[in-house]
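*Asks:* Following is a predicted model, sequence given first.
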Amino acid sequence: MDKPQPRPRDPAGVLLAFPAELRPFLPARHRGEEPVRVGVDGTSSLGHVVEALGVPLTEVGALRAEGLGVGPGYRPRPGDHVEVRPVRRPQRPRPQPPRFVLDVHLGALARQLRLLGVDTAYRNDLDDAALVTQANAERRVLLTRDRGLLRRRSLWLGAYVRGADPDGQLADVLDRFEPPLAPWTRCTVCNAAPLTEVRKSDVAPLLAPGTRRTHDSFTRCPGCGRVYWRGAHSRRLERIVATARRRTAEPGAGAVVAREG
């Protein structure tokens, strides 16, 4: 039986193999190149080389050089063949269940995650430094589409959100982290939980005349005091909940019911 022949080494640089999931991060000139050939200086780490090509390390799983597992601190040598694998899904960060903080551009996604009962911090007035500080202090996964933000060395954990619209972004987050769902239990405005049932008479002064006339069941946020009821918009929200339940394969998927906290 013929012995496998060793791959020829490239004395001019390193050859990096990227899977399809990571290729969109690469510069346009490299996306059709397989493997990607880059020069090395003998001092830069593999993690630096990968990020210099536009791929945040938050999106990278295993790294292998010449068939052996290595870490991002490995210094590649000229001629190395490197395999860059995507982060394994589902990802299970600690603590569990995962909690998130979202950058200022993901407000619609934040509301959908809160609708599903997922602990999601969001403000539209925080800069990048404040987001990293909050993520680190509260051990929240920072969700963003800003690759530069994900490359901040001080960030404990982040994730790039795929999808051009909130529905696609929600599907990506649910697929990657599989957070447990508790729909209708969290305030979509301030993130407080649990929403609690209240008597109509207790909140009647806060309601418009039409709402008082046509609705009888209400819940209220323990944080900001916002009152919730099943209004004209509820069908759209129920579709979001039903789709999320099917995606996460929860028992009773597709059944939409109000839940007490």
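*Replies:* Alright, I've got the coordinates.

*Asks:* going forward, measure contacts between C-alpha atoms and count neighbours the same way
*Replies:* Noted.

*Asks:* Hmm, Val104 is touching Ala121, no?
*Replies:* No: counting by CA atoms under 8 Å, Val104 stays clear of Ala121, with 10.7 Å between them.

*Asks:* Between those two, tell me which one has more neighbours.
*Replies:* Taking neighbours as other CA atoms under 10 Å, Val104 and Ala121 compare with Ala121 leading, 24 against 17.

*Asks:* so the more buried one, which of the three states?
*Replies:* strand (DSSP: H, G, I helix; E, B strand; the rest coil).

*Asks:* Could you give me the buried positions within stretch 209-218?
*Replies:* Phe218 (16 or more other CA atoms under 10 Å).

*Asks:* One more: stretch 225-240?
*Replies:* In stretch 225-240, counting by 16+ other CA under 10 Å, buried: 226-228, 230, 237-238, 240.

*Asks:* same check, this time on stretch 31-51
*Replies:* 31, 35-37, 39-40, 45-51.

*Asks:* Pick out the most distant pair among those residues.
*Replies:* Spatial extent of the buried residues of stretch 31-51 (CA to CA) is set by the pair Arg31 and Ser45 at 21.8 Å.

*Asks:* Pasting the second one now:
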Amino acid sequence: MNGPEIRVELAPELGVFVPQGRRRGATAVVTDGVSSLGHVVESLGVPLTEVGELLVDGRPAAAAHVPGAGESVRVRAVERPQRVPGAPLRFLLDVHLGTLARRLRLLGVDAAYESTDIGDPALAGRSAAERRVLLSRDRGLLRRRELWAGAFVYSDRPDEQLRDVLTRFAPVLRPWTRCTACNGLLSEARKEEVAALLEGGTRRTYDVFAQCTECRRVYWRGAHHDRLERIVDDAVAEFGAR
């Protein structure tokens, strides 16, 4: 760029997206004189999905504003909890977030997941078609214009990822109501209805079952239940359930 120079100050939470030198205080940015403020912020490495209020010389400004010479810009992070208007809160996770998807489903959160890499255009297109918030650690994917809504997942640790999403979006939690395999809803199932799908040891040991209404997978309180229950209990204790 070779045009008006502005000063940009990023919220501390956005420092992860920029080089060390831009993480503290205001820094000089040379613009081209025609690009929008949103484009300038993205050119610094910050996805607009992570940007909250934009202030130009202390006054709120739209992402479409074209900055002029000498303007001072403050870029705030998205407020939490973030409200997503216009549709029921539903998520779409990319191929790298399978564990997070299963944990969200465990809590009863509608979380679609692509287990194979279908490509950025297809993911963004599905987000738009189904009006789902796309969760990803891919900044380039979150910059796609066809995206309906998106959010960067800040950690690579599943426990921290889950807390990040629950803190940011405050979804309603309805534990044990969704299939962790396919995201379908679960319903109670009588033992005799699912007996043919069970191994002998399971039939002899357990009497209470649930079954996915979509993929027909059967669930019971098996060997891993205590670990899953801890995940649920921790989330409900902090974020509540309805």
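*Replies:* Yes, it's here. Please read these numbers as outputs of a predicted model, since none were measured by experiment.

*Asks:* Can you give the structural similarity as a TM-score?
*Replies:* The TM-score (TM-score structural alignment, normalised by the length of the second structure) is 0.94; 239 aligned residues with a CA RMSD of 1.5 Å.

*Asks:* residues of stretch 147-157 of the first structure that come out buried?
*Replies:* For stretch 147-157 of the first structure, by 16+ other CA under 10 Å, it's 147, 149-151, 155-157.

*Asks:* next one: stretch 230-242 of the second structure
*Replies:* 231-232, 235-236, 241.

*Asks:* Number of residues surrounding the residue lying closest to Ala181 of the second structure once chain neighbours are set aside?
*Replies:* Closest residue to Ala181 of the second structure apart from its sequence neighbours, by CA to CA, 6 or more residues apart in numbering: Arg102 at 7.1 Å. Under the neighbour criterion other CA under 10 Å, Arg102 of the second structure is assigned a count of 21.

*Asks:* Would you double-check that Arg102 of the second structure falls in a helix?
*Replies:* Yes: assessed by three-state DSSP, Arg102 of the second structure belongs to a helix.

*Asks:* which residues in the first structure form helices?
*Replies:* 28-31, 46-52, 107-115, 128-138, 147-150, 166-177, 200-203, 209-214, 234-248 (DSSP state H).

*Asks:* closest one to Glu66 of the first structure among those?
*Replies:* helix 46-52 (13.0 Å).

*Asks:* ok, now which ones touch the most centrally placed residue in the second structure?
*Replies:* By CA atoms, centre = their mean, the second structure has its centre lying nearest to Leu135, at 3.3 Å. The contact partners of Leu135 of the second structure, taken as CA atoms under 8 Å, 6 or more residues apart in numbering, are 91-94, 150-153.

*Asks:* Quick one: map it onto the first structure.
*Replies:* By TM-score structural alignment, Leu135 of the second structure lines up with Leu143 in the first structure.

*Asks:* re earlier: state the pair within the buried residues of stretch 147-157 of the first structure that is farthest apart.
*Replies:* Arg147 and Trp156 (14.8 Å).

*Asks:* Could you check how far the corresponding residue of the second structure for Ser201 of the first structure is from Arg230 of the second structure?
*Replies:* For Ser201 of the first structure, the aligned position in the second structure is occupied by Glu192, per TM-score structural alignment. Distance of Glu192 of the second structure to Arg230 of the second structure, given as CA to CA, to the nearest Å: 30 Å.

*Asks:* What does Gly13 of the first structure correspond to in the second structure?
*Replies:* Match for Gly13 of the first structure (TM-score structural alignment): Glu5.

*Asks:* residues in contact with its match?
*Replies:* Contacts of Glu5 of the second structure by CA under 8 Å, 6+ apart are 28-31, 68-71.

*Asks:* and Asp120 of the second structure, what is it in contact with?
*Replies:* Applying CA under 8 Å, 6+ apart, the residues near Asp120 of the second structure are Leu141.

*Asks:* and if you look at Gly107 of the first structure?
*Replies:* 122-124.

*Asks:* change it to 7 Å
*Replies:* For Gly107 of the first structure, no contacting residues are found, by CA atoms under 7 Å, 6 or more residues apart in numbering.

*Asks:* measure the aligned residue in the second structure for it to Ser136 of the second structure for me?
*Replies:* Counting by TM-score structural alignment, Gly107 of the first structure lines up with Gly98 in the second structure. To Ser136 of the second structure, Gly98 of the second structure is 11 Å away according to CA to CA.

*Asks:* again, but for Tyr154 of the second structure
*Replies:* 9 Å.

*Asks:* So these two - more neighbours on which side?
*Replies:* Taking neighbours as other CA under 10 Å, Tyr154 of the second structure and Ser136 compare with Ser136 leading, 20 against 14.

*Asks:* Pretty sure the more buried one sits against Asp94.
*Replies:* Yes: the pair Ser136 of the second structure and Asp94 passes the contact test of CA atoms under 7 Å, sitting 5.9 Å apart.

*Asks:* got a list of contacts for stretch 48-59 of the first structure?
*Replies:* With CA under 7 Å, 6+ apart, stretch 48-59 of the first structure has contacts from 22, 25-27, 47, 86-87, 147, 150-151, 157-159.
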